[in-house]
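**Student:** One predicted model, sequence on top.
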Amino acid sequence: MNDILPDQTPVWQFLESSVKSVLAAYGYTEIRMPIVEQTDLFKRSIGEVTDIVEKEMYTFDDRNGESLTLRPEGTASCVRAGEEHGLLFNQTQRLWYQGPMFRYEKPQKGRYRQFHQIGIETFGMSSADIDAEVIMLSARLWQKLGIADAVTLQLNSLGSNEARAAYKEALVSYLSARKDELDEDSQRRLSSNPLRILDSKDPQTQLLLNDAPSLVDFIDEESRVHFTELCEMLDQAGIAYELNPRLVRGLDYYCKTVFEWVTDKLGAQGTVCAGGRYDGLVKQLGGRPTPAVGFAMGVERLILLLETLSAIPEAVKQPFDLYLAAEHKGLQTQLMVLAEQLRNELPNMRIRVHCAGLKNISSKARQSGAPWVVLVRSENDSLLANLWYNSEPTYDIQVNSLSGLLQQQQA
């Protein structure tokens, strides 16, 4: 788990504000869930034999002996909240959330045991147009962030739950006869989560999969039509994609559409956003049957991609517009009052007041990153302001003219 330091938070705020503006344009509303849930919620939704539940969850008993878990993902919590508060039955919802998730994994660059996700979940819409919308929304976000050329959309259909189960049975039968040729991780997954073997990076396992039953041969007709409609909408919208018949999601609740946005700029950690349809999850958790589709994006990984591509605007890195200091201690009270007046008159300007004595004013001003530096001095009972812009002397004016001048500069 890691700290996010003051020099890093402007980039997080830039990403978060960009996401919020896109979500607002699509009519999504925010929901906030607790980070602690009953353990059974994740066992029932994610699946007891998945890696997350078996090895990665932070689970503990509270003082009443109830098993609780720090949430490893947001979808199950969102479904639980929607069902608990009557948001789902016979309704359509477009929701989004953000916050920390927790998984006990080997830490690596861009992946921590406490990590952050921004997710969207939609409920009550079964047709392919909502699948298309969530993908179009994510594509628009990549455009806004300036990383569209660095990510690729991969797309697949898992079919209905029944079709997926039939395919799983055929895959297990094929691989069981060749178990000794599988890598160790895939041998373990054969009895617990066999579809994840399709994700294996082991070359020998991939060779075996070349002759394995194909998921496309098991897709039911309804799912096939649904997927065809989705692809047609993406084609018409000009959103490029790759069909990846081996793309599966690591959680048990997915059906029909699954997708990932991947990049080759971050080494092995290539997925920056992933999601799909999970029509059976609400019923699985005790609610009425409700179609649903959504995705989650990893904030740390997106920030790493922004940094790798040098896609962070310079304005994001510059923390202050104006650094305000006084020539001597006797002017400090007047300086503080002046700062408040400027904040009233220039609400969009960020102002930092020098409050550390009279030493090192120049170096502190440089450290702030502020392009404008103002030194207030007194002369013949008048207050004057010396202005520097990017370390160059620019103006020497009356203090009462300072606000108007800065307004002109902002314009």
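**Tutor:** Yep, that arrived.
**Student:** make it CA atoms for all contacts and neighbour counts henceforth
**Tutor:** Noted.
**Student:** ok, which stretches of the stretch 151-300 of the chain are strands?
**Tutor:** Using DSSP state E, counting those that start in this stretch, the strands found in the stretch 151-300 of the chain span residues 152-157, 242-243, 255-262, 271-277, 292-298.
**Student:** Let me know which of the ones you listed is the nearest to N64.
**Tutor:** strand 292-298 (32.9 Å; C-alpha to C-alpha).
**Student:** what inclination does that closest one have with respect to strand 255-262?
**Tutor:** Taking axes from the mean of the first three to the mean of the last three C-alpha atoms, to 10 degrees, one finds that strand 292-298 is oriented at 20 degrees with respect to strand 255-262.
**Student:** Let me see the contact set for L41.
**Tutor:** L41 sits next to A76, S77, R80, L285 when contact means C-alpha atoms under 8 Å, 6 or more residues apart in numbering.
**Student:** also this one, for the comparison:
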Amino acid sequence: MTDQEKNSVTPAAENTRQSEKAQKIQKINGVRGMNDLLPADAAAWAHLEHVLRDLTRAYGYEFLRTPIVEATAVFQRGIGEVTDIVEKEMYSFEDRLNGEQLTLRPEGTAAVVRSVVENNLLYEGPKRLWYTGPMFRHERPQRGRYRQFHQFGIEALGFAGPDIDAEIILMGQRLWDELGLIGVRLEINSLGQANERAEHRTALLSYFEKNHTQLDEDSQRRLLSNPLRILDSKNPVMQELIEGAPKLLDFLGAESLQHFEAVQALLKANNIPCKINPRLVRGLDYYNLTVFEWITEELGAQGTIAGGGRYDPLIERMGGKAAPACGWAMGMERVLELMKVSGSLPEPLAQCDAFVLHQGGETLTAALIVAERLRSAGIDVILFCPPDGQIASFKSQMKKADMSGATYAIIIGPDELAANEVQIKNLRTSGEQRTVSLDSVVDAIIDAIVGA
């Protein structure tokens, strides 16, 4: 466009052109069901993560982190082919570079066992491990259920007795107590061993085949592949039929019953109430013997906040030497939501301990030096930086200092700089203010924080 043409463009035409340009730039939103962690929520997440670190340390559990992406076979073999996760929910894809079949991890246990087997972690004896991180499932997003969500889990590998079953349940109860959660109840069951489940499966098949016309589409599909999963159906129309189905507890042998009774006795000795739910089967194929869930009525449809159990067959199924194992996992978003309902969320964290104010020029240089000295002493500091490049008044800066949550404002103006001094104002009391030398400002702030 020539200068003459530019000069001939009317304001209305220019506005139209700018409007058309703006319309071409579309805002890009995040993927539905994959949420941002915003600063306002950071304090709650930090508190939960701190409590979890303390909990695992108290019980002697070590941290293990697995990749977000695993070979698809890890979950097909570990979780089981006839499960909702593998059939409908996994984010799986083919690596364009080498043709590998890969999956964003939908849960943690199979990945942990893969790592344990690959790295021979049980060579020196049993292991207590914990993990945390994002998981991915293609589900319809709703309250407490997301496509990217975060799990915390513990896995105790190499322990065969009912004592470790009880210990991991006690860990869960201690966690709920530490977090101040309300309305959480424990339900437990035993899935016995493979031969006992086989007898129960035969009885289930016979029962459900006689009532084939009452099964919904999902249950009809599972009838021959995994009839035990029919018991896990949440379809209200199915509940009366499921209630009358043969119960696995009636097919358990002496050893399985003894293990289950020992777990209950240990929980009772520690004053942990629980309800036996014979329909509790969990959604994954690798469980045997003890299974359990913590359930709440406070979160609507997504009532299970954590669950797990014993999975003795899984290590051998994943290619390792046969070894017993058990564990549980919780959805961190659901727990945070229940903390909110329970009124136990922590107050938002202050952004800093001190906020440094200045008037630009040499006062900015001095302010930056003071801020760095404070940070070197372990004090969190925000230095005022004008968003528009124009120095604001001390009154305006003081409003920003107060909004930051800082306890102290450090004021360096031309008069203070000329006298080699700073003003320190306590923002969380009646506004007490004092003058100290530039050289002693770090010691003064440290003394004030220690003495507070």
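**Tutor:** Great, that's in hand. Keep in mind that what you see is a predicted model, and the values were worked out from it rather than measured.
**Student:** what's the matching range in the first structure for stretch 202-216 of the second structure?
**Tutor:** Under TM-score structural alignment, the match for stretch 202-216 of the second structure in the first structure covers residues 169-183.
**Student:** Work out the gap between that stretch and the centre of the chain.
**Tutor:** Put simply, stretch 169-183 of the first structure sits 36 Å off its chain's centre (C-alpha atoms, centre = their mean, to the nearest Å).
**Student:** With stretch 46-56 of the first structure instead?
**Tutor:** That offset, for stretch 46-56 of the first structure, works out to 22 Å (C-alpha atoms, centre = their mean).
**Student:** quick one: that stretch aligns where in the second structure?
**Tutor:** On the second structure, the counterpart of stretch 46-56 of the first structure by TM-score structural alignment is residues 79-89.
**Student:** can you list the residues that contact that stretch?
**Tutor:** So stretch 79-89 of the second structure is contacted by 75-76, 106, 110, 137-139, 222, 225-226, 283-286 (C-alpha under 8 Å, 6+ apart).
**Student:** Now the buried members of those residues.
**Tutor:** F75, Q76, P106, A110, R137, R222, N226, G283, L284, D285, Y286 (16 or more other C-alpha atoms under 10 Å).
**Student:** Looking at the residues you listed, point me to the pair that's furthest apart.
**Tutor:** A110 and R222, at 22.4 Å, using C-alpha to C-alpha across those.
**Student:** returning to what we had before: now the buried ones among the contacts of stretch 79-89 of the second structure in JSON lines, with distance to I305 of the second structure?
**Tutor:** Shown next, in JSON lines, are these (distance: C-alpha to C-alpha, whole Å):
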{"residue": "F75", "distance to I305 of the second structure": "22"}
{"residue": "Q76", "distance to I305 of the second structure": "24"}
{"residue": "P106", "distance to I305 of the second structure": "16"}
{"residue": "A110", "distance to I305 of the second structure": "20"}
{"residue": "R137", "distance to I305 of the second structure": "16"}
{"residue": "R222", "distance to I305 of the second structure": "25"}
{"residue": "N226", "distance to I305 of the second structure": "25"}
{"residue": "G283", "distance to I305 of the second structure": "14"}
{"residue": "L284", "distance to I305 of the second structure": "16"}
{"residue": "D285", "distance to I305 of the second structure": "20"}
{"residue": "Y286", "distance to I305 of the second structure": "20"}
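**Student:** between those, which is nearest L204 of the second structure?
**Tutor:** Using C-alpha to C-alpha, these come closest to L204 of the second structure at N226, 10.1 Å.
**Student:** now that closest one, nearest residue through space, not along the chain?
**Tutor:** V82 (6.8 Å; C-alpha to C-alpha, 6 or more residues apart in numbering).
**Student:** can I assume that neighbour sits in a strand?
**Tutor:** No. Checked against DSSP: H, G, I helix; E, B strand; the rest coil, V82 of the second structure lies outside a strand; its state is coil.
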